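Student: I would like the atomic coordinates for the input below:
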Amino acid sequence: MTPGVEIDADRIALAVTALPHVAGLHSGRFGEIATLLPGRRIAGVRIRPGGITIGVTGRYPATVTEIGDGVRAAIGPVDHPVHVHIGDVAPAAAIACLDTTSGLPRP
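Tutor: Down below sits the predicted model:
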């Protein structure tokens, strides 16, 4: 994002969830990482005047540094600090065992 351009929570969510080191967005322990829009809520992305917080579930075996750097690169340059909260890490075995259509464990 170019500095001075409006920050789009939907675009951020799409860019971050497309990363190979991110299993999904994470809204924090109490659901506090979210953007409230008319009629809906984007969990895992919080945009405030003092900064942007992105909550993610990382994908093992990525390191915290790889996940954080990837998230910041996906967002691009912004004129706010970007904080990355890694709320969980999905183990490799759990990822391989999930049904991609429902997200539930395969029988």
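Student: make it CA atoms for all contacts and neighbour counts henceforth
Tutor: Will do.
Student: which helix of this structure spans the most residues?
Tutor: helix 64-75 (DSSP state H).
Student: And the contacts of that helix?
Tutor: 1, 12, 15-16, 19, 21-22, 58, 82, 84, 86 (CA atoms under 8 Å, 6 or more residues apart in numbering).
Student: Show me where this structure has its strands.
Tutor: For the chain, applying DSSP state E gives strands covering 22-25, 34-37, 40-43, 45-48, 51-59, 82-90.
Student: Pull out the buried residues from the fifth one.
Tutor: To tie it back to what came earlier, the one meant is strand 51-59. Using 16 or more other CA atoms under 10 Å as the burial criterion, the residues of strand 51-59 that qualify are 52-59.
Student: ok, now the second one?
Tutor: By neighbour count on 16+ other CA under 10 Å, the buried set for strand 34-37 is 34-35.
Student: quick one more, to check against the first:
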Amino acid sequence: MTAGVEIDADRIAAAVTALPHVAGLHSGRFGEIATLLPGRRIPGVRARPDEITIGVTGRYPASAAEIGAAVRAAVGPVDRPVHVRIGDMAPPAAIVVTVEAPGTRSPLPLGGPFTARRNP
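Tutor: All right, here's what the predicted structure looks like:
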């Protein structure tokens, strides 16, 4: 990108939230990481003339370095530094399996204190 090109905050938000290392966007403790547009707000993306800040909730077990690298790659090449702030960490995405119980079918998450038996 060349200097002075408008940053598309919607595109950045969509690209970052699609990452497996990111559970969602995070606007910071006081909501300071955001882009204000006419009639709406995009939390977690702040583009200034001299920098871009992306706030995220990371997804465990990714490290801060992995999350930062993935977010910067998703933003793509830009004409200013990209800062990544990790505001929180979320547990791994749950794997849901349907287990047959007497007379019902119920989704149970795998992992943590839960165990599930697969039916043949």
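Student: TM between them?
Tutor: TM-score for the superposed chains, counting by TM-score structural alignment, normalised by the length of the first structure: 0.84, backed by 96 aligned residues with a CA RMSD of 1.7 Å.
Student: mind giving me CSV with the contacts of helix 64-75 of the first structure and columns for distance to Val71 of the first structure?
Tutor: Below are the contacts of helix 64-75 of the first structure laid out as CSV (distance: CA to CA, whole Å):
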residue, distance to Val71 of the first structure
Met1, 13
Ile12, 9
Ala15, 8
Val16, 6
Leu19, 8
His21, 9
Val22, 8
Gly58, 10
Val82, 9
Val84, 7
Ile86, 11
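Student: Any of these buried? List them.
Tutor: Buried among those (16+ other CA under 10 Å): 12, 16, 19, 21-22, 58, 82, 84, 86.
Student: what would these look like in a markdown table with distance to Arg72 of the first structure?
Tutor: Listed next are those as a markdown table, based on distance: CA to CA, whole Å:
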| residue | distance to Arg72 of the first structure |
| --- | --- |
| Ile12 | 10 |
| Val16 | 9 |
| Leu19 | 11 |
| His21 | 12 |
| Val22 | 12 |
| Gly58 | 14 |
| Val82 | 7 |
| Val84 | 8 |
| Ile86 | 13 |
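Student: Which of those residues lies at the shortest distance from Leu37 of the first structure?
Tutor: The shortest approach to Leu37 of the first structure among these belongs to Ile12, at 14.3 Å (CA to CA).
Student: tell me the two of the contacts of helix 64-75 of the first structure that are most distant?
Tutor: Met1 and Gly58 (22.9 Å).
Student: for stretch 6-20 of the second structure, how far is the first residue from the last?
Tutor: In stretch 6-20 of the second structure, first residue to last residue: 27 Å (CA to CA, to the nearest Å).
Student: hmm, I was thinking of stretch 19-30 of the first structure
Tutor: 24 Å.
Student: Same question for stretch 21-35 of the second structure.
Tutor: 22 Å.
Student: Show me what counts as buried in that stretch.
Tutor: Neighbour-count burial for stretch 21-35 of the second structure [16+ other CA under 10 Å]: 21-28, 33-35.
Student: And stretch 6-17 of the first structure, by the same measure?
Tutor: Buried residues in stretch 6-17 of the first structure (16+ other CA under 10 Å): 7, 9, 12-13, 16-17.
Student: hang on, Val99 of the second structure packs against Pro109?
Tutor: No: the criterion here is CA atoms under 8 Å, and Val99 of the second structure misses it with Pro109 at 10.1 Å.
Student: For Arg48 of the second structure, list the residues it contacts.
Tutor: Per CA under 8 Å, 6+ apart, neighbours of Arg48 of the second structure: none.
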